[in-house]
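Participant: Here you go, sequence then predicted model.
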Amino acid sequence: MNARTRIRPMPRRQRGAVLYVALIMLILLALIGIAGMQVAGMQEKMASNYFATNVAFQNAEGVTRRSERAVEAVANRTTLASDAPLVGTDIQDNCDIAFDPVAWTRARPLTTREAVNVRRIDTCVIGGGSLSMGKPLDPVTPIYQITTFATDTPTDSSSTASVDSIFKL
């Protein structure tokens, strides 16, 4: 027989194994895609929560800085800025009242945009030696405890933050 007239053998009966393998691979790829979408959605929610928390903290920090300027204006008897979050009567001078910043913060509802609590604590700080017990360390420069609270947005807030600081003139 000549090479040109070679007889081709009859094809074997196909069983379709490639089709099954391809379908299984498609199902696996679809499952990987669905899992990837869920992970991306979760990361977006986490980033959104982080952003809201960061905005609330920045708002609380801003209220703290404005409160420090207002306390300084009250102590120096100058005019308060128009955005001052407090007036002179808001400053507490009594050391006998126990104040817990954490409990004060937790008592604020989410509908509160911002809140400030200022205490003058220089008379509460006890001197270093036994002869100066109960006397302020430096009566000329008062010390204030400023606790502020703020939310991330004016309406429908989802995050809150509080800053507790010590401010000395």
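Facilitator: Yes, it's here.
Participant: C-alpha only now, for contacts and for neighbours.
Facilitator: OK.
Participant: So the residue most central in space within the chain: helix, strand or coil?
Facilitator: With distances taken as CA atoms, centre = their mean, residue 53 lies nearest the centre of the chain, 2.4 Å away. Three-state assignment for residue 53 (DSSP: H, G, I helix; E, B strand; the rest coil): helix.
Participant: how much space between it and residue 16?
Facilitator: Going from residue 53 to residue 16 by CA to CA, to the nearest Å gives 56 Å.
Participant: Next: residue 117.
Facilitator: Distance from residue 117 to residue 16, counting by CA to CA: 77 Å.
Participant: same thing with residue 92?
Facilitator: Separation of residue 92 from residue 16 (CA to CA): 85 Å.
Participant: And here is the other one:
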Amino acid sequence: MKPTRRSFRTPANQRGAVLYVALIMLILLALIGIAGMQVAGMQEKMAANYRATNTSFQNTESMTRRTERAIEALANRTALANDAPISATSIKTNCDDGFDPVGWGRDISITGADSVNVRRIDSCIIGGGSINMGEPLDPTAPIYQITSFSTDVPAGPSSSAVIDSVFKL
């Protein structure tokens, strides 16, 4: 029996097409990897922005709740908490002051301290003010407009929020 011969091509006949295809595939994989890194970086920035916005909103809501507790303490003539953002003299009662919560919030610098504006508005709702249209229906349950401003972190804030709410005792 005669042994079978295997024939192999000699290196002179090979042209290196596989090398070119492999290099092109590596370039494509590198481009996909770079695009994936850019997407991941953008998602990280979006998550950080969402966190800052959410934190500033929660801080502002906390300021509003502390103000409500302070108003209840003032109405009940009990001692104010140490973290109370207002005092009895800081509650405004003038209906005709032209207060604009949006303008008030825009005028505060983001680097400014947390602040709150409180107005007693029960006489304004019924028709009080300069034209004196009537008295409040229930003077024992006053209504307050609370507008609060806060940021995400005290040092170097990147986001701020303003909440305008109505609070009735």
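Facilitator: Great, that's in hand. Just so you know, these numbers come straight off a predicted model, no measurement behind them.
Participant: Can you give me the TM-score here?
Facilitator: With the length set by TM-score structural alignment, normalised by the length of structure 1, the two chains reach a TM-score of 0.91; 164 aligned residues with a CA RMSD of 1.8 Å.
Participant: hang on, the earlier thing: more neighbours, residue 117 and residue 16 of structure 1?
Facilitator: residue 117 (21 against 8; other CA atoms under 10 Å).
Participant: need the contact list for the more buried one.
Facilitator: By CA atoms under 8 Å, 6 or more residues apart in numbering, the contact list for residue 117 of structure 1 reads 90-91, 146-148.
Participant: mind giving me TSV with these and columns for distance to residue 8 of structure 1 and secondary structure?
Facilitator: What follows is those, written out as TSV (distance: CA to CA, whole Å; DSSP: H, G, I helix; E, B strand; the rest coil):
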residue	distance to residue 8 of structure 1	secondary structure
90	102	helix
91	103	strand
146	95	strand
147	92	strand
148	90	strand
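Participant: which of those count as buried?
Facilitator: Neighbour counting by 16 or more other CA atoms under 10 Å classes 91, 146-148 among the contacts of residue 117 of structure 1 as buried.
Participant: Looking at those residues, which is nearest residue 167 of structure 1?
Facilitator: Of all these, residue 167 of structure 1 sits closest to residue 146, with 7.1 Å by CA to CA.
Participant: doesn't residue 63 make contact with the closest one?
Facilitator: No. Counting by CA atoms under 8 Å, residue 63 is not a contact partner of residue 146 of structure 1; they are 9.9 Å apart.
Participant: Give me the common contacts of these two.
Facilitator: Jointly contacting residue 146 of structure 1 and residue 63 under the rule CA under 8 Å, 6+ apart are residue 116.
Participant: in stretch 92-104 of structure 1, what counts as buried?
Facilitator: Neighbour-count burial for stretch 92-104 of structure 1, counted by 16+ other CA under 10 Å, picks out 93, 101.
Participant: right, I mislabeled it, should have said stretch 46-65 of structure 1
Facilitator: For stretch 46-65 of structure 1, a neighbour-count test (16+ other CA under 10 Å) marks 52-61, 63-65 as buried.
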